[in-house]
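Q: Provided below are the primary sequence and the corresponding predicted coordinates.
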Amino acid sequence: MTRIIEAVQLGHTGAPAQARELLTALWDEIGPAGDALHRCTLAHHLADLQDTLDAELRWDERALAAVSALTDERVKRHLPSLQVQAFLPSLYLNLADCHRRLGNPGPAREYLARAREHLAPLPDDPYGESIRAAVRDFVADDPTDRRRR
C-alpha cells in the first residue's frame, strides 16, 4: 500500500504519466489473483489516470470486480475504521460517471441507483459527505458534468 499511495500522490502533484506508469507496473506485479485491496485501490486510481474514457471504464470495472473479493477483515488490517461496503458508493459513482460521459445515460442511471443504495456505510466525515453530495447532485444525462470520486 505504501508504494501505491506514493504513486497516487505523484499523480496528484502533477506527474500523472509517471503515476500511471508506476501503478501499471504494480498492477502487473500483483497480478489478477493478488491482494484484493491492492487490486481495488490500484484500479480505482488508475482509472483516473487514463487518456480515454474506454480505458477509464475498464479500470473502474476492474476496481468493482476486485472489491467483490475484499473482506472487512482485510481492509481493517490496513485501516481499522474501513468497511468494504463504504467503497461501493464511490466505485458505482465512477462507473455512472464514465457511462454518462460515454453517452450511455441508461447504465449511468443504473450505477447511480446502486451508489444510492450503498450510502449508509459511508463515514460521517468530509469524505463521506463529498460522496453523498456527488451522488445527490449527479445528473445522468449530462455528459459534460464530471464528478469522479
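A: Arrived safely, thanks for sending.

Q: going forward, measure contacts between C-alpha atoms and count neighbours the same way
A: Noted.

Q: tell me the secondary structure for L119?
A: Secondary structure, DSSP: H, G, I helix; E, B strand; the rest coil: L119 is coil.

Q: Where does L26 fall, secondary structure wise?
A: L26 is part of helix 16-30 when elements are defined by DSSP states H and E.

Q: who touches that helix?
A: I4, A7, V8, Q9, L10, G11, H38, R39, L42, L46, L49, Q50 (Cα atoms under 8 Å, 6 or more residues apart in numbering).

Q: show me the contacts for the last one.
A: When contacts are counted by Cα under 8 Å, 6+ apart, Q50 is found next to R20, E56.

Q: go on, the first one?
A: With contact set as Cα under 8 Å, 6+ apart, I4 has these partners: L23, L26, H38, T41, L42.

Q: So which of those wins on neighbours?
A: Compared across the contacts of I4, L42 has the highest neighbour count, 27 neighbours, by other Cα atoms under 10 Å.

Q: Below is an additional structure, to be compared with the one above:
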Amino acid sequence: MCVRVQEAAVTESQRETSGDVVMGRIGQVIMLLHGGDREEARNRFAGLWDEIGEAGDALHRCTLAHYMADTQDDPEDELLWDLRALAAAESLDDGRAAHDASTVAVRGFCPSLHLSLAADYLKLERREAARLHLVRARTAAGALADDGYGDGVRAAIERLEWRLGEGESRR
C-alpha cells in the first residue's frame, strides 16, 4: 500500500521556492511515475541522482529520494531511499538559516517523510520503528495547512494508525 498522497508532481510551494531547472526535471519524472511507468521513472531518477550527488541541494535530494523510494521493488531499498530523503531534510536544519525558502518547503514535506518511513518499517515487520515514525509524522502534521495535501497526509496517518492497531486509541 502506498501511503503517499498523490501530490500534483511537486507541490506548488516547492516549484516557487526552487525556481530552478532541476526541480522541473524532478517534477517531470514524478509525473511519469504517477502515470504508472515505475521502471522508467526509476531509471531517470537514478540519472538525476548521479547529477545531483550526495552533496547536492538538499531540496533536490529530499524530493528526488522521497519519490525514488516509490519506484523500488524491494522494501529494504525503499527504506534506504526514504532515509536519504529524511537525511536531506534534516541537513537543511543544520546547514541553512531557518527562514531559507528551501528549508520551509522541506519542512512541509516532513510529515510525509516520516509517514513513508513508518510504512516502510511496517512492511519490514519492524513495528516499533514504524510506531516511532508514525508518532513523528503525527507531530509534524500539526504544521500542515488545512488543504487537500494536508488533509490527505492526515488521513494517511490515520489509516496507518489503524493498520498498526492504534487507531482506536486516538478516538
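A: Alright, I've got the coordinates. The shown structure was predicted, so the numbers you read here are calculated from the model rather than taken from an experiment.

Q: Let me see the TM-score of these two.
A: TM-score of the superposed chains, computed with TM-score structural alignment, normalised by the length of the first structure, equals 0.85; 137 aligned residues with a Cα RMSD of 1.6 Å.

Q: circling back: list just the nearest of the contacts of I4 of the first structure to Y127 of the first structure.
A: Nearest to Y127 of the first structure out of the contacts of I4 of the first structure is T41 (Cα to Cα; 15.9 Å).

Q: Next one: whatever residue of the first structure lines up with R126 of the second structure relative to D72 of the first structure, how far apart?
A: The pairwise alignment with the first structure assigns R126 of the second structure to N104, based on TM-score structural alignment. Counting by Cα to Cα, to the nearest Å, the separation of N104 of the first structure from D72 of the first structure is 33 Å.

Q: Next: H38 of the first structure.
A: 14 Å.

Q: just G11 of the first structure next, same as before
A: G11 of the first structure is 28 Å from D72 of the first structure, by Cα to Cα.

Q: Counting neighbours, go ahead and name the busier of the two.
A: G11 (20 against 13).

Q: What residues does the more buried one make contact with?
A: So G11 of the first structure contacts A17, Q18, A19, R20, L49 (Cα under 8 Å, 6+ apart).

Q: Try it again at 7 Å.
A: The contact partners of G11 of the first structure, taken as Cα atoms under 7 Å, 6 or more residues apart in numbering, are A19.

Q: Tell me the residue in the second structure aligned with it.
A: Using TM-score structural alignment, G11 of the first structure lines up with L33 in the second structure.

Q: residues of the helix or strand hosting that match that come out buried?
A: Taking DSSP H and E as the definition, L33 of the second structure sits inside helix 21-34. Across helix 21-34 of the second structure, burial judged by 16 or more other Cα atoms under 10 Å covers M23, G24, I26, G27, Q28, V29, I30, M31, L32, L33, H34.

Q: again with stretch 74-82 of the second structure
A: Under 16+ other Cα under 10 Å, the buried positions of stretch 74-82 of the second structure are P75, D77, E78, L79, L80, W81, D82.

Q: in the first structure, what residues pair with that stretch?
A: Taking TM-score structural alignment, stretch 74-82 of the second structure hits residues 52-60 over in the first structure.

Q: just how off-centre is that stretch within its chain?
A: 11 Å (Cα atoms, centre = their mean, to the nearest Å).

Q: again with stretch 71-78 of the first structure
A: 17 Å.

Q: which residues are in contact with it?
A: Under Cα under 7 Å, 6+ apart, the answer for stretch 71-78 of the first structure is L37, L82, Q83, V84.

Q: Now for H38 of the first structure: which residues touch it?
A: H38 of the first structure neighbours (Cα under 7 Å, 6+ apart): M1.

Q: now for it: what does it line up with in the second structure?
A: Using TM-score structural alignment, the partner of H38 of the first structure in the second structure is H60.

Q: Work out which residue lies at the spatial centre of the first structure.
A: What sits nearest the mean C-alpha location of the first structure, by Cα atoms, centre = their mean, is H44, with 3.6 Å.

Q: Can you name the residues that contact that residue?
A: Counting by Cα under 7 Å, 6+ apart, H44 of the first structure touches W59, D60, A63.

Q: at 6 Å instead, please
A: D60, A63 (Cα atoms under 6 Å, 6 or more residues apart in numbering).
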